[in-house]
Each structure stands twice: as structure tokens, then as C-alpha cells.
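Chemist: the sequence and its predicted three-dimensional model are supplied below.
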Amino acid sequence: MHTSLSDFDMPNEEQVHLAAEAFRLLSDPTRIKILWALLQGESNVACLAELADAAPTAVSQHLAKLRLAGLVKGRREGTFVYYSAADEHVRRLLAEGLFHADHLDRAGHADEVGPAEAQPDEPLAERAAAHTR
């Protein structure tokens, strides 16, 4: 039990700010689709737009924001830019988020089911786990 402030190990303000910014960027469904696709390999805007069912200009704007936040990186080849997820941290973060969403979906309501009571949907859980390796 924590009885005083010194009992807590808290992140510093910069860490809190950067984490909040990453989560804010991941709060958009189109960005989640884009990142999930990029976890499977490099891709260009046209392909990502089709996968995310979004306009190429919108995907370009999403990618620019994700790139500035360090969540994706781009590689130019001629006139094309190929994007990829920045690193394994992004993979784990997104996989955990999707695993959590699957857990909540299977549980029905998060506040009605304890963590040990619901089992994740196998296909999504397996895909998320595979992408964390």
C-alpha cells in the first residue's frame, strides 16, 4: 500500500507528455489501420489509402503526423516514398492496444468482467502476438 508520495515511482514530465502524444495520435481509427499495415512491411500512400479505405491525401496527412511523432519512417525511392513502422516499440504498443480492444469486445463490458474472466479472440490475439516478435 502506498502511504506517501515517496512510495510512488512516477515518470518524468517529458515521458508523460511524449506518451500522451503517442496515444493521442493512435486514437484515430485510420492511423491504427495505417500502422497495422506498416507493421507487416513497407508500403506507399496509394496502397495504404486503399487498405485504410481513405483518400490518399488524408493518408499522407496522417503519415506526416505519425512521422513527426517518430511512429513511422519514410524511405524515398525515385518519386515514391515507402513508409514503415519506426521500431519494435510501435509494434508492441499497437499489438497490445488491439489485444486489449479484443479483450473488451469479448468481455462485452470492461467494468463487468475481471481480467482473468475473459479470453481474447484467438485470431486477433494470435496476430497481435505474432507481430510483437
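Modeler: Now that the structure is in, tell me what you want to look at.

Chemist: alpha carbons only for contacts and neighbour counts from here, please
Modeler: Noted.

Chemist: can you pull the buried residues of the one helix or strand Leu51 maps to?
Modeler: Here Leu51 sits within helix 45-52, counting by DSSP states H and E. For helix 45-52, the neighbour count (16 or more other Cα atoms under 10 Å) marks Val45, Leu48, Ala49, Ala52 as buried.

Chemist: and of those residues, the nearest to Tyr82?
Modeler: Using Cα to Cα, Val45 comes nearest to Tyr82 of those, at 7.7 Å.

Chemist: does Arg67 really touch Lys73, like I thought?
Modeler: Yes: with contacts defined as Cα atoms under 8 Å, Arg67 counts as touching Lys73 at a distance of 5.7 Å.

Chemist: next helix or strand past the helix holding Leu51?
Modeler: helix 56-68.

Chemist: and the biggest helix by length in the chain, what does it pack against?
Modeler: Ordering each helix of the chain by length in residues (DSSP state H) puts helix 88-107 first. In terms of contacts (3 or more Cα pairs under 8 Å, 6 or more residues apart in numbering; DSSP states H and E), helix 88-107 is packed against helix 29-38, helix 122-130.

Chemist: tell me which of those is the most buried.
Modeler: helix 29-38 (a mean of 19; mean count of other Cα atoms under 10 Å).

Chemist: then this one, side by side with the first:
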Amino acid sequence: MDIPLVLPPDHDSQRISSVEKTLLSSEKLNRMAQIFKLFGDPSRLKIINALKNNELCVHEITALMGMSQPAVSQQLRQLKQVRVVASRREGKRIYYYLNDEHIIQLFEICRIHLEEEGR
């Protein structure tokens, strides 16, 4: 149920209309929230960091993360569900990689923000 909008008499309806046209759909915002939620976990950020320039198998990720193989697999599964990570099979091994350059850009923007924050 929508809550009726109560605006003061001197509001700028053109500005509201203009901004309203630029708003993303609830579906897109929900999908974005899923991605940002995944970025909110340090273990997943470590995996994203490791995969930033390399494709790695689960055993290599396990060694780098200092985590159990089931824990790494669970994190990878969550990252795959929102298409942050993809995989390819080579013989018996499955190699994981970042699915999209935008994920690297998001990671780098956050890293740069932290560096600027420290100045």
C-alpha cells in the first residue's frame, strides 16, 4: 500500500518529476543490494581481491584465504549466484574468475576511497 505523499504548497513538482524519471526500478535496486551485501563480507572481498588479476581453483583460493575448502566453496557459490564470479572446467579442476570488469572497478573505487580517506 502506497503512503500518500504530502508536500508543502511551495514544493517544486517539476523537480520531483524530473528526479522520479531517473530513479531505478525496485527490481534493479534489489539486485544492487544483493551485490553490495556480498561486498559486505571480508571473506568474499578477499576472494574478489585474489581473483582480481588471476583465475584460481578452489584449492588455491583455500590456501590463500586460510579457510576450509567447504567455507571457500560456500562463498564462491554465493558470488556465482549474482554473477560476480564465473567458472570454467579444465580436466578435473574448476577455475574461478571475476565475471565482469565492473566488479574490479567497484573493488578499486572502494580501495581508492579508503586511501583518500586516510589522507
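Modeler: It's in. Bear in mind that the values here come from a model prediction, so they are computed numbers and not experimental data.

Chemist: want to throw the buried residues of helix 45-52 of the first structure into CSV with distance to Arg24 of the first structure?
Modeler: Below are the buried residues of helix 45-52 of the first structure laid out as CSV (distance: Cα to Cα, whole Å):
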residue, distance to Arg24 of the first structure
Val45, 22
Leu48, 20
Ala49, 21
Ala52, 19
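
Chemist: how close does the counterpart of Glu27 of the second structure in the first structure get to Lys73 of the first structure?
Modeler: Residue pairing (TM-score structural alignment): Glu27 of the second structure is matched to Glu14 of the first structure. To Lys73 of the first structure, Glu14 of the first structure is 22 Å away according to Cα to Cα, to the nearest Å.

Chemist: and the two? which has more neighbours close in?
Modeler: The residue with more neighbours, out of Glu14 of the first structure and Lys73, is Lys73; 20 against 9, by other Cα atoms under 10 Å.

Chemist: ok, now which ones touch the more buried one?
Modeler: Lys73 of the first structure sits next to Arg67, Tyr83, Ser84, Ala85, Ala86 when contact means Cα atoms under 8 Å, 6 or more residues apart in numbering.

Chemist: at 6 Å what do you get?
Modeler: By Cα atoms under 6 Å, 6 or more residues apart in numbering, the contact set of Lys73 of the first structure is Arg67, Tyr83, Ser84, Ala86.

Chemist: let me have the residues you listed in CSV, extended by neighbour count and secondary structure.
Modeler: Shown next, in CSV, are the contacts of Lys73 of the first structure (neighbours: other Cα atoms under 10 Å; DSSP: H, G, I helix; E, B strand; the rest coil):
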residue, neighbour count, secondary structure
Arg67, 17, helix
Tyr83, 22, strand
Ser84, 22, strand
Ala86, 19, coil
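
Chemist: return the closest of those residues with respect to His103 of the first structure.
Modeler: Of all the contacts of Lys73 of the first structure, Ala86 has the smallest distance to His103 of the first structure: 26.1 Å, by Cα to Cα.

Chemist: alignment lookup: that closest one to the second structure.
Modeler: Checking TM-score structural alignment: Ala86 of the first structure goes with Asn99.

Chemist: do Leu39 of the first structure as well
Modeler: By TM-score structural alignment, Leu39 of the first structure lines up with Lys52.
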